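J.: The following block contains a protein sequence and its predicted model.
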Amino acid sequence: MLKRAFVAPDPGRVRLRTAARAVVGVGFAVTVVGLSGLPLAASITGGLAALLALFTVADPTVSRQVVTTALLPVVGFPVLALAAALHGQPLVRDAVFLAVVLAGVYARRWGPRGNALGIFGFMMFFATQFLHAVPAQLPLLYAAVIMSLAAAGLVRFGLWCIERRTPPPAGPPPLAARGLARVTTRQAFQATFACGLALAVGQAVSDERWYWAVGTAWWIFVNTASRGETLVRGFRRVVGTVLGIGTGMLVAIPLHGAALPTAVLIAACVFAIFYTAAVSYTWMMFAVTVMAGLLYGLLGVLDAELLALRLAQTGVGAVGASLAVLVLLPVTTHAATDAWIRRALRCVHACATEAAARLAGSESADPGPRVAELELLLGRVRLSLAPLVHPLSPLRARKEKARRVLALLDDCAREVRGLAAIAADPVASHDDRLAAACWRVEAAVEALTTPGKAREAQGAATAAAEHPLTEPALAHLHGLERALADLAVPLRSSRRSPLVGA
């Protein structure tokens, strides 16, 4: 698991550069706030704002990222004011907090910007509870947030704009639906229900640190789309928290809040959060937990009992999230996974279409962007299938089928990348055999995504076998046809899919 987090492939070293930039951006933001003479609580708030801006703002273009970053205070400041003003009115405060949860999750229907603004609003309310902020401190907190966002923005959009050199492909939009069929709408109610349970039980466990349970329930719902994904994420969050608490007892407590070593370790935690986020939620949560312990050390309140309480509240939040996705408007793993697989296959279809057009002589056709889109969709398929391929999953038959589907989709992606490279080669253009093979790929995808056409998909393998493909260019298409034909077996082995009932 550790090897996967830190030795996972990093094409273009994007994760490495993003993590290093985050350390510089957050460090610069905290330094600016500190040099301004603001108190420690303001520095922590500013550092959190900078981290969130760098972590959650994920619009597809730099200009949209700038706008979203500028909008963060528009959402965050009113929430900060409400949370501080209601500090002495627990019942009203709790009701408003749940309203913030509902609005924050519902906002995800508007894509990356809605997601970033929703998270920022929630975390501003959370930070107010963490710091026990009162209205008199609001001007200082506002100043810290503005300075930190400006400092982080200067690093991200000025000094080290990775996205301007290599623009990231836009993430796949949410699955289309309406009303309660929309995943984001269901999650808004699920997250509110989960946070309500976590809030009630968390306050029974501790009337001072109850917000940890709410924070756990909230973050478990981020970037999940089904019941299985949420349950797996809750498990991984608990594991990461346990590991982080153990490390905190060995590292954070002995430091006694010493400024320099604590700052160095917090910087390492920021790097780990950004570097591992895309590949291991467990290790990301480990880094978050260690960082939280170090921050409590700076505040002078860290001890073993506090870390044990954090573990208990994490368990409360994870149980609340689990109950919510099981009993309230559940989105089954099958429903989500089947839709993502179909979208990935249609993207393969689009890649073949673009490649065929390019090979036929069209200069405007370009399969490259479709290949990038396919990579994102396959990442979403892997996330959706995570519950079935998890080592603790008791559904052995479905686990094997899910692994088979993932392996064949990876084969498709590999062959599509090769096909795109061939189509870009002017020497390979105008080859009728290549164009014909592309049309057969389209037919195979159509068979897989259209009910009742499984035989056509299996027939693609026969068609490929009847046309020996010896040239490297044609070999990619042969491999793609074979992978699509093989996919017909697990995808059509039951009335719905291999993931039925998951």
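T.: On my side now, so go ahead. Predicted, not measured: the structure shown is a model, and the values here were computed from it.

J.: going forward, measure contacts between C-alpha atoms and count neighbours the same way
T.: Fine.

J.: From Pro73, how far out is the most centrally placed residue in the chain?
T.: Residue closest to the average C-alpha location in the chain (Cα atoms, centre = their mean): Asn223, at 4.5 Å. Per Cα to Cα, to the nearest Å, Asn223 is found 23 Å from Pro73.

J.: cool, Gly121 as well?
T.: For Gly121, the distance to Pro73 - Cα to Cα - is 9 Å.

J.: three-state assignment of the closest residue to Ala58 other than its chain neighbours?
T.: Nearest residue to Ala58, sequence neighbours excluded (Cα to Cα, 6 or more residues apart in numbering): Pro112, at 5.8 Å. What DSSP: H, G, I helix; E, B strand; the rest coil gives for Pro112 is helix.

J.: cool, and Pro60?
T.: Assignment for Pro60 (three-state DSSP): coil.

J.: show me the contacts for it.
T.: 167-171 (Cα atoms under 8 Å, 6 or more residues apart in numbering).

J.: Restricted to helices, list those residues.
T.: Nothing among the contacts of Pro60 maps onto helices, per DSSP state H.

J.: List only buried entries from the residues you listed.
T.: 168-169, 171 (16 or more other Cα atoms under 10 Å).

J.: need those in a markdown table with distance to Ala151, can you?
T.: Below are those laid out as a markdown table (distance: Cα to Cα, whole Å):
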| residue | distance to Ala151 |
| --- | --- |
| Pro168 | 22 |
| Pro169 | 26 |
| Gly171 | 26 |
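
J.: from these, which is closest to Arg236?
T.: Gly171 (23.5 Å; Cα to Cα).

J.: gap between the closest one and Ala200?
T.: 36 Å.

J.: Start from the N-terminal end of the stretch 101-250 of the chain and give the helices.
T.: 111-131, 138-154, 162-165, 183-205, 211-220, 227-255 (DSSP state H, counting those that start in this stretch).

J.: adding another structure so you can compare the two:
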Amino acid sequence: MFAFPDPGLLRLRVSVRAVIGVAAAVACAELSGLSLPASITGGLAALLALFTVGDPTVRRQAVTTALLPVTGLPVLALATALHGLPPLRDVAFLAVVFCGVYARRWGPRGQALGIFAFMMFFATQFLHAVPAQLPALFAAVLMGLAASSAVRFGAWCIERRTPPPAAPAPPGGRGLARLTTRQAVQCTLACGLALAVGQSISDERWYWAVGTAWWIFVNTASRGETLVRGFRRVVGTVVGIAAGLLIAVPLHGAPAPTAVLVAVCVFGIFYTAAPSYSWMMFFVTVMAGLLYGLLGVLHPGLLTLRLQQTAVGALACVIAVAAVLPITTHAATNAWVQRTLLCVRHCTAEAARRLAGDTTADPAARVAELELLLARARASLAPLTHPLNPFRARKARARQVIELLDDCAHRVRALAELAADRDASHDTRLTAACRRVEAAVEHLVADASESLAEPPSAEPHHHPATDRALAHLHHLETSLTRLAAPLGSHPREPLAS
């Protein structure tokens, strides 16, 4: 997990900040004399606020964080009120699932609020909370959010120094053609199936099956992504349970070492979330075992039950995405690849305008957007390159697309760096090269009819930056031309050698 690149040590700083924020939340709850379940709830609220709030500006992050209790506390109250009424509790839980996924259509804020509401309902099942505990739980949630916000927006505001670009919005549409609507239906049915089977296995710990189904649907956009994510969740859980048997069970809930190990798990969750879902689930599973130890209910049979419930939740997701409003991997992949190629086109145009002397052009902003779209395209292609994928032709095609998109991104980054050179001068050959790149993108993307502003014409000037820019544009054109083969043929046809 430490082999993955961490430019600017951003993941490291975010992970350390998360440990400090969650520790501050738990310390506030403990110093206030709240119960252990309340302290755990406060720590969970802080962790969720730091983990799920991903708006592109600090101001929007602060607003979203302030809105978390508006959605979370009513759900927390509803879940505790229905504690002794299982049928109504189950219906309410599924309603929260549907609304939480449906809210993703409103971008990062909708996703954060939906996750927080779901986890508040989940936490009451985990802690077996009853109405009498509600005041303490409310206080703990508010303390947790306040403590984590003090760290995030005050003591250590990483985003103010390096603001992240806005995440690419999911594809639009209306009705069941909209991705978030289809996923809301799929996730609700998956969680309903997981709930029914999970309760037949255990009346007390069924919620792990529902939690598994819910989290598998987070940040996925196709049948293939969901299946791969389910597989990785099971792998991470199995390894985490094995570690829990060796670490959490022997501790018997000893407070000091358990607190240290929980802090390590919080760090691991944040540090590995982006590069490896399996590693993240490993740390989540170990942390859950440690918390069960603090609550005095941990034993090997409980960890085995956790594995069973995880398998149930993953299987429910497989059934839901395969049988209910399926979103094919090919369709999702094609949408993200086309958006990435359009961004390559815009990046090239911005860089050319900057090299031509237009100081208002900003290729750096486009490059940041390209990085996010490229990451999303790679995620959508990941199921096709997975070792368990039996279709060799599709696997080879996906690998070629990833390699060529990576090369395009490399050339665009280099071009943007050259455009930042104040001494770089325009050459008419640059205009012609940019037009060839635009034509190559138009050949690949159906929605490329938008005309881009042309760089102003100028007399030829010789400058080393111009020659290097022309070289990058030539390689970019070559990569785009080569993309025509894997993108233009049938997904299951073998590539021409």
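T.: Great, that's in hand. The structure displayed is predicted, hence computed values, not measured ones.

J.: Can you pull the TM-score for these?
T.: Superposed pair, TM-score by TM-score structural alignment, normalised by the length of the second structure: 0.94. Supporting alignment: 480 aligned residues with a Cα RMSD of 1.7 Å.

J.: Quick one: closest of the helices of the stretch 101-250 of the first structure to Glu481 of the first structure.
T.: It is, among those and with distance given as Cα to Cα, helix 227-255, at 30.6 Å.

J.: Report the buried residues of that closest one.
T.: Buried residues in helix 227-255 of the first structure (16+ other Cα under 10 Å): 227-249, 251-253, 255.

J.: Residue in the first structure paired with Gly154 of the second structure?
T.: If you follow Gly154 of the second structure across to the first structure using TM-score structural alignment, you land on Gly158.

J.: Quick check: the aligned residue for the residue nearest to Ala58 of the first structure in the second structure?
T.: By TM-score structural alignment, Pro112 of the first structure lines up with Pro108.

J.: how many other residues sit next to that match?
T.: 23 (other Cα atoms under 10 Å).

J.: ok, it touching Val53?
T.: Yes. Pro108 of the second structure is within contact range of Val53, at 7.0 Å (criterion: Cα atoms under 8 Å).

J.: Could you tell me which residues touch both of those two?
T.: Common neighbours of Pro108 of the second structure and Val53 (Cα under 8 Å, 6+ apart) do not exist.

J.: Which residues are in contact with the alignment partner in the first structure of Ala23 of the second structure?
T.: In the first structure, Ala23 of the second structure lines up with Gly27, judged by TM-score structural alignment. Applying Cα under 8 Å, 6+ apart to Gly27 of the first structure gives the contacts 47, 267.

J.: next one: Pro486 of the second structure
T.: 397-398, 400-401, 495.

J.: Look up how far Arg492 of the second structure lies from it.
T.: 10 Å.

J.: and if you look at Cys187 of the second structure?
T.: Cys187 of the second structure is 29 Å from Arg492 of the second structure, by Cα to Cα.

J.: what does Leu370 of the second structure give?
T.: 28 Å.

J.: what does Val101 of the second structure give?
T.: For Val101 of the second structure, the distance to Arg492 of the second structure - Cα to Cα - is 32 Å.

J.: and those two? which has more neighbours close in?
T.: Ranked by neighbour count (other Cα under 10 Å), Val101 of the second structure and Arg492 place Val101 first, with 27 against 13.

J.: Name the nearest residue to the more buried one, sequence neighbours excluded.
T.: Closest residue to Val101 of the second structure apart from its sequence neighbours, by Cα to Cα, 6+ apart: Ala184 at 5.0 Å.

J.: Would you state the helices of the stretch 301-450 of the first structure in chain order?
T.: So, for the stretch 301-450 of the first structure - with DSSP H, counting those that start in this stretch - the helices run 304-327, 333-359, 368-389, 396-423, 432-449.

J.: Kindly name the residues of the first structure that line up with stretch 309-329 of the second structure.
T.: The aligned range for stretch 309-329 of the second structure is 313-333, by TM-score structural alignment.

J.: hang on, the earlier thing: translate the residue nearest to Val101 of the second structure into the numbering of the first structure.
T.: Under the alignment (TM-score structural alignment), Ala184 of the second structure maps onto Ala188.

J.: which residue lines up with Val297 of the second structure in the first structure?
T.: So, by TM-score structural alignment, Val297 of the second structure is matched to Val301.

J.: Just give me the neighbour total for that match.
T.: Val301 of the first structure has 13 nearby residues by other Cα under 10 Å.

J.: same check, this time on Ile201 of the second structure
T.: So Ile201 of the second structure, with other Cα under 10 Å, has 15 neighbours.

J.: just how off-centre is stretch 5-16 of the first structure within its chain?
T.: 16 Å (Cα atoms, centre = their mean, to the nearest Å).

J.: Show me what counts as buried in that stretch.
T.: The neighbour-count check on stretch 5-16 of the first structure (16+ other Cα under 10 Å) flags 5-6, 15-16 as buried.
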